[in-house]
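Asker: need the 3D shape of this:
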Amino acid sequence: MNAFRLKKQLWRRWRRWKKALWVGAACIAFTVLAWRSMQVPEEISGLLTNSSWADSADSELAAAVFKVGEDSDEAKEKGTLNNEQLLQTITQSGLSRTVHLKTTYVSGEEIQTLPGVKNPLQLKTIINEHPEWSGWISSEGDLWLEQKVNDLSTMIKNKAYIGVDAFGNLTLFKGPPVQEKVLKTFFQMDMGSLKSSLPENIWKELHEGIRVQDIEEYNSVLSTFSDYAREAAEHVMQNKQ
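Answerer: Here you go, the predicted structure:
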């Protein structure tokens, strides 16, 4: 009898313990589900609240810089990634980042920095909206997206002149050369040969600035005056000797 009663008591305790374990597990699962249901609306709300960067080109730029003939060291350091690789990196890190949009033109680079710091959902949206762009994560943790355009930038088309500076260099200027707003120096020219070879009106136009409004004019001017580059002239002299 004592053995029978002992087994019966142990069986009852086991049933109570098993029931308590099941209830505890159910409570934990319910708590996790409730927490996740609160997190998803917060993330979506954050995306909707901060997505105004795409609504207006004017309000979106924290900074815009145009650089001519300067390559970014960041791309060389990190190596560029395609769209899929960028999305994977953003997902794995889970970090918020500053975003820079870089457009590389024939005449130089234009860099736009989007305002604020973007969370992972916003970063993915930006990457998906630029599917043809490559990119990288800088050493500072910023996201860089880059596209290459075989053309002149809008600023160059509207304001650029090619002329000669005070040192005899063929130069790209923002505005007429007299304003001395140098954007890019191409090469030094043999001014003696240039003056003796060119008609007076072309010589004058070179000093006043030759307006370039499209890629064809830009390439044509460079091709014309490349024959008077000092290095090219010296090379011809050496060959004759």
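
Asker: could you use CA atoms for every contact and neighbour count after this?
Answerer: Fine.

Asker: can you show me the strands along the chain?
Answerer: 63-67, 99-105, 108-113, 134-137, 143-148, 160-164, 169-174, 182-188, 210-211 (DSSP state E).

Asker: include mean neighbour count when you put those strands into CSV, please.
Answerer: Formatted as CSV, the strands of the chain follow (neighbours: other CA atoms under 10 Å):
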stretch, mean neighbour count
strand 63-67, 14
strand 99-105, 21
strand 108-113, 19
strand 134-137, 23
strand 143-148, 20
strand 160-164, 26
strand 169-174, 23
strand 182-188, 18
strand 210-211, 22
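
Asker: please produce CSV containing those, extended by distance to R12.
Answerer: Converted to CSV, the strands of the chain look like this (distance: least, CA to CA, whole Å):
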stretch, distance to R12
strand 63-67, 73
strand 99-105, 64
strand 108-113, 69
strand 134-137, 62
strand 143-148, 62
strand 160-164, 92
strand 169-174, 91
strand 182-188, 88
strand 210-211, 97
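
Asker: structure for this one too, so we can compare:
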Amino acid sequence: MRTYRIFIVTLVTIMFVGGWHVFSGQAEENNDTPLNQQHDQRKEDIAKKSLKKAWTKPPLELEVVLQKIYIDGQMSEERRTETVWSLEDFWAAYDGWKVVNQQEGQIVFHKKVKELSPTIKAKGYIGLDEHGKLSIFEGKPSEQKVIQTFYQIDLDELEVLDSQGLEEGIKIKSADQYFQLLKQFEKLAVKKP
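Answerer: Have a look, this model is predicted:
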């Protein structure tokens, strides 16, 4: 019985002293106990797994379609495949573009451009088609490659100089000239009854 009492007193003393260390903060100073090391290792393993999961996702492959609408009504379309690692960076790259269609694996952007299309810049002419309608041609009107038709011109009102210029075709050199010519010849449009 005496041994039992000594055992209990010793146990209580150890618990008291150990508890005192915990409450006084002395246990924090010695962090190298096997239990603390095991706890730290688990935290580190969890952090590594989380980081690994974040980087193991494959990048997103998208077909990107870029449609530019020019002031002359022409549209150009460019298609490309992009690898998207960051959606934030992806959207920033297309700032100023409008999404017009989005489906799995493809996104279509649309943008109005305040300039002439490459085709019109290179070989655009304004003239009259075979029916007397004001039109834009790819090349001279004699080649009859109509890109866009606007309105019927009153040929009786058309002056001789303007008539000759439109028959041969007037080379479109700039956006300003393009709008100026449309405005100039709009006055000669046949009025519908």
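
Asker: returning to what we had before: and T49 of structure 1, which of the strands of structure 1 is closest to it?
Answerer: strand 99-105 (17.5 Å; CA to CA).

Asker: so the closest one corresponds to what in structure 2?
Answerer: Under TM-score structural alignment, strand 99-105 of structure 1 corresponds to residues 64-70 of structure 2.

Asker: gap between E132 of structure 1 and K148 of structure 1?
Answerer: 10 Å (CA to CA, to the nearest Å).

Asker: grab the longest helix from structure 1 for me.
Answerer: With secondary structure taken from DSSP state H, structure 1 has its longest helix at helix 2-50.

Asker: counting by contacts, list what that helix packs against.
Answerer: helix 120-129 (3 or more CA pairs under 8 Å, 6 or more residues apart in numbering; DSSP states H and E).

Asker: mean deviation of the helix it packs on from structure 2?
Answerer: Once fitted to structure 2, helix 120-129 of structure 1 is off its aligned match by 3.9 Å on average (mean CA distance after the TM-score superposition for structure 1).

Asker: pretty sure D72 of structure 2 is touching S117, no?
Answerer: Yes: because the distance of 6.8 Å satisfies CA atoms under 8 Å, D72 of structure 2 is recorded as touching S117.

Asker: Y4 of structure 2: helix or strand, and which one exactly?
Answerer: Using DSSP states H and E, the element containing Y4 of structure 2 is helix 2-24.

Asker: so W144 of structure 1 is in contact with I137, correct?
Answerer: Yes: with contacts counted by CA under 8 Å, W144 of structure 1 reaches I137, the gap being 6.2 Å.

Asker: what's the burial count for the aligned residue in structure 2 for K157 of structure 1?
Answerer: Aligned counterpart of K157 of structure 1 in structure 2: K121 (TM-score structural alignment). By other CA atoms under 10 Å, 16 other residues sit near K121 of structure 2.

Asker: over to F185 of structure 2?
Answerer: 16.

Asker: before we move on, what about the one 5 residues further on?
Answerer: The local packing count at V190 of structure 2 equals 14, with neighbours defined by other CA under 10 Å.
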